[in-house]
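Visitor: I'd like to go over a predicted model; first the sequence, then the structure.
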Amino acid sequence: MTSYVSHTTVDCTDAYALSRWWRVVLDYREDPADPNEPGDEECMIASADGRHRLLFIEVPDAKRVKNRVHLDLRPAEGTRDAELARLTGLGATVVADRRNPDGTGWVVLADPEGNEFCILRGEAEVAATG
């Protein structure tokens, strides 16, 4: 017997706002039969193929320390630096820059509620360096 990941849950103070922010970041969708609404305490978004889902749940306590689990994002098109510029333009903040002179590494960001996630090199960048 095995298990599978049904969805990844993110605790937050405003489920609707954070789900909308991540929906733009990841180009995810809402379930048309159960749309997310302002004031909803739980909001789900999913990848276009429905294979990955994120659930945002409102909790009373604020984030206080570093996440123990986080998302690592890889741009499907373009570069890590272009994606970094896009995400900071959407309101993400840089937490730590772990890029190396040889182009490897990542950048740690935080979403509007302070949840950390990382941006890796894009697929084309990885392919170009082997």
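Guide: All right, it came through fine. Numbering: from 1, shown residues only.

Visitor: can we go C-alpha only for contacts and neighbour counts from here?
Guide: Noted.

Visitor: tell me if I'm right that Leu120 and Ala76 touch.
Guide: No - under the criterion of C-alpha atoms under 8 Å, Leu120 makes no contact with Ala76, lying 10.5 Å away.

Visitor: comparing those two, which residue is more hemmed in?
Guide: When Leu120 and Ala76 are compared for neighbours, Leu120 comes out ahead with 23 against 12, by other C-alpha atoms under 10 Å.

Visitor: please compare the first structure with the one that follows:
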Amino acid sequence: MSVELTHLTLYSDDPVSLARFWAAVFTTSVTQDQGPAPRPRVVFEEGRRPEVLYFEGPRAGHLSGSGAVLGIQSETGTLAQEVARLIGLGALIVVEEKGVEGLPKVTMSDPGGNQFSVVPGKEEQIDWERAREAESKELTSGTATAVIIVPDEERSGNGGA
């Protein structure tokens, strides 16, 4: 049996503003969910997962933010460019760190306090992996050279005395 992620719900003190933020992140638009308690949502094009992001007010007894961490990856451009774009939309950097296999990762928070991770785009990941492989080959195929630097006083036989 396999499963697919169909939707995520993010909680915020201002669900409409948060929906606008995420719509801008994914360059799509906000629509209004139909039903007895309409809520803003971001619907993705067919075939993308998740299909829908829902936005609701804070849950009773819970802080703003869902406790889930979303992961996003730019389809084009670099990690630095995507982080700068997201900051321009209102996101904040929480921490810059190394993720899986040392690949850079930036954890950010949206205007509602929900954290998400941004990883390098596919092209940047391929370049990073190639550079890492080349570095590894260089380390294993070369010969080691040691350079010992002797202070002047030791060369003259004073030994520092």
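Guide: Noted; the coordinates are in hand. Please read all numbers here as calculations on a predicted model, not as lab measurements.

Visitor: can you pull the contacts of the residue nearest the centre of the second structure?
Guide: Here the mean C-alpha position of the second structure is nearest to the C-alpha of Val118 (C-alpha atoms, centre = their mean), at a distance of 1.3 Å. Val118 of the second structure is in contact with 71-74, 79, 82-83, 105-108, counting by C-alpha atoms under 8 Å, 6 or more residues apart in numbering.

Visitor: repeat that with 10 Å
Guide: When the contact criterion is C-alpha atoms under 10 Å, 6 or more residues apart in numbering, the partners of Val118 of the second structure are 70-74, 79-80, 82-83, 86, 96, 104-108.

Visitor: same question, Arg53 of the first structure
Guide: Under the criterion of C-alpha under 10 Å, 6+ apart, the neighbours of Arg53 of the first structure are 5-9, 28-30, 44-47.

Visitor: with Pro15 of the second structure instead?
Guide: Pro15 of the second structure neighbours (C-alpha under 10 Å, 6+ apart): 21, 39-41, 54-58, 111-112.

Visitor: swap in 6 Å and give it another go.
Guide: With contacts defined as C-alpha atoms under 6 Å, 6 or more residues apart in numbering, the neighbours of Pro15 of the second structure are 55-57.

Visitor: columns secondary structure and neighbour count on top of those residues, output as TSV?
Guide: As requested, these are exported to TSV (DSSP: H, G, I helix; E, B strand; the rest coil; neighbours: other C-alpha atoms under 10 Å):
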residue	secondary structure	neighbour count
Phe55	strand	24
Glu56	strand	20
Gly57	coil	16
